[in-house]
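[1] Got a predicted structure here, sequence first:
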Amino acid sequence: MTMMDTGVEDRYPTRVTGEAHPIDRVDPTVWGGEGDGPIDAATLAAHDARGYHIVEETLSPAEVQGYWQELVRLSGDPGLRGDERVITEKRSGEVRSIFEVHRISPLISELVRDPRILDRARQILGSEVYIHQSRVNYMPGFRGAGFYWHSDFETWHAEDGMPGPRAVSCSIALTDNYPFNGGLMVMPGSQRTFVPCVGATPDDNYKASLKEQEIGVPTEQDITALAAEYGIDQFTGPAGSALWFDSNIMHGSGNNITPYPRSNIFVVFNSVENTLVEPYAAAKPRPSFIGGRDFTPVTR
């Protein structure tokens, strides 16, 4: 635990010089109880232990088709060409992600307010919530690039100023997730260990990291140790399934060299009791389309 120059306590120091050592998490994984939302006690306990849970058939087949058509529409929208919220693949130039999509798409704006999504986020975080980040991800067949192992919270803490890991992500699959098309891998239980990263944050690091993250990733030794302790699970399942996972869980994905695309809607909810301050390890905050600074609670 350290103190920033501003006098703000930093419970999770990262982007350090020299050798970094893992830190035991001091915050809960689950903040609410069974009576606070739709998640039953057994699933809450599993989420608390593993840092994630899966809800199959969150969306119906008809809804999946509707959201898939929305992704196609967004990727071909000439009004979004050149928009900084649109991230392209480093090598192919194809659309990789579109950020702040809940402000771009009325359809997705409705989805983040849907009780099936919003009530579950409130229950896990034990409070009202706001959207820290939203995006749609396109992982096309043959050319979809993966992401190296990382903790989202490490980046959100260092570059956005998120004080603690009281945030949860929801990834809703719009295509079938197979073991062979770049499905997300997680280390169950690893959310209990914060892994600091070595190296200072470059200015405007987000411009490179959204295509391929190089700063804010753990060492191979750290990954080896975590894998030995926690093992690795992979998110597979049919379109319409939703993966809910803790902000600090170690996760990553491989390249997709199959013909089968892997696309999803991704929403990060943060507690209104965990709103952003100045970045803990960057000169200035990332743009608000990546790390939202509108802390208005999401309502139906």
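    Now that the structure is in, tell me what you want to look at.
[2] For the rest of this, base every contact and every neighbour count on C-alpha atoms.
    Noted.
[3] which SS state does the closest residue to Ala242 other than its chain neighbours fall under?
    Distance criterion Cα to Cα, 6 or more residues apart in numbering; nearest residue to Ala242, sequence neighbours excluded, is Ile172 at 4.3 Å. Following DSSP: H, G, I helix; E, B strand; the rest coil, we place Ile172 in the strand state.
[4] another structure for you, compare them:
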Amino acid sequence: MTLTDTRVEDSYPTRIAGQPELMDRMDPTVWGGEADGPGDAADLASHDAKGYSIVEGLLSPAEVQGYWQELVRLSSDQELKADERVITEKASGEVRSIFEVHRISELISELARDPRVLDRARQILGSEVYIHQSRVNYMPGFRGSGFYWHSDFETWHAEDGMPRPRAVSCSIALTDNYPFNGGLMLMPGSQRTFVQCIGETPEDYYKTSLKEQKIGVPTEDDITKLAAEHGIDQFTGPAGSALFFDSNMMHGSGNNVTPYPRSNIFLVFNSVENALVEPFAVSKRRPGFIGSRDFTPLSR
């Protein structure tokens, strides 16, 4: 059970001992309107239905090159590799992710405040926003390992104390995303169903789950039901494309056994009206670099 100072009703119970259920979502997917940002009515209706939007050419080729060089610089920083915010591949030891990257890199901090990104996040969430989590992901050729099917909100709710799925993730591709190099797979419309997960969360679970998650993942039966109902889409496209997707979207990625690496910048925006409370399914907060408790609204 949660040790909490601020009593908040748990509207999305998970990490349970019994039979998991598929629960209808009680919250909107899109909170803002056409007047609140760059998306028109059709864009917002599509995002509401599918739970995600793709913006092609968000970054120019020159910008992509600049951010790619920044990723190379960060992954080559020997002092940074000793930092807890750097996650390495379980098998190869290569850099897999660097968390809280908007505080490490001034370039990426500026990107999080770029109107092309920030204004769309504000529109989807219908409020001011802050960065709940940021990271850069590296999936090298031949050895890049994927992520099993999961909902980010399930983890952020259980382990960080995010009350409701009023958060949106922005994944910006810095390499071409092909159907065969471990591109992100999504179940369109699955954001409308909260999938309970079974099992008790081990203490300091983030230390292993960021490399391979085993608790907080749906059963195979539930994944099969969702896939049968919603099907599976994949985020593909040239470098510079961006994917905005709902925090409760069921998604995952396969291993990359091709020669083509896949890297992206990942920014999670949470509504300031959805600030974290105490975790709902663990007794101890995760570190701030994974689930920030600085709720200061982002400004340009």
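    Arrived safely. None of the values given here were measured: they were computed from a predicted structure.
[5] Work out the TM-score between the chains.
    Laid over one another, the chains give 0.98 as their TM-score (TM-score structural alignment, normalised by the length of the first structure), with 299 aligned residues with a Cα RMSD of 1.2 Å.
[6] residues touching the residue nearest to Ala242 of the first structure, list them.
    Thr58, Ala239, Gly240, Ser241, Ala242, Leu243, Asn264, Ile265, Phe266 (Cα atoms under 8 Å, 6 or more residues apart in numbering).
[7] try it again with 7 Å
    Gly240, Ser241, Ala242, Leu243, Asn264, Ile265, Phe266 (Cα atoms under 7 Å, 6 or more residues apart in numbering).
[8] Could you measure from it over to Phe99 of the first structure?
    Going from Ile172 of the first structure to Phe99 of the first structure by Cα to Cα, to the nearest Å gives 15 Å.
[9] What ranges does the second structure have for its strands?
    22-24, 52-55, 86-88, 95-99, 129-139, 147-151, 167-173, 184-186, 193-195, 233-234, 242-246, 250-253, 262-271 (DSSP state E).
[10] quick one: contacts of the second one?
    Contacts made with strand 52-55 of the second structure from outside it, assessed by Cα under 7 Å, 6+ apart, are listed as His47, Ser241, Ala242, Leu243, Phe244, Phe245, Asp246.
[11] again, only this time at 10 Å
    29, 39, 43-44, 46-47, 116-117, 168-172, 186-189, 191, 235-237, 240-247, 249 (Cα atoms under 10 Å, 6 or more residues apart in numbering).
[12] Leaving out the residues flanking it, which one is nearest to Val30 of the second structure?
    Per Cα to Cα, 6+ apart, closest to Val30 of the second structure is Ile124, 4.9 Å.
[13] My error: substitute Asn137 of the second structure in the last question.
    That would be Ser97: by Cα to Cα, 6+ apart, it lies 4.5 Å from Asn137 of the second structure.
[14] How far does the helix of greatest length in the second structure sit from its chain's centre?
    For the second structure, the helix that runs over the most residues, judged by DSSP state H, is helix 61-75. Distance of helix 61-75 of the second structure from the chain centroid (Cα atoms, centre = their mean, to the nearest Å) equals 21 Å.
[15] now do stretch 106-121 of the first structure
    16 Å.
[16] can you pull the buried residues of it?
    Residues of stretch 106-121 of the first structure classed as buried by neighbour count (16 or more other Cα atoms under 10 Å): Ile108, Leu111, Val112, Ile117, Leu118, Asp119, Arg120, Ala121.
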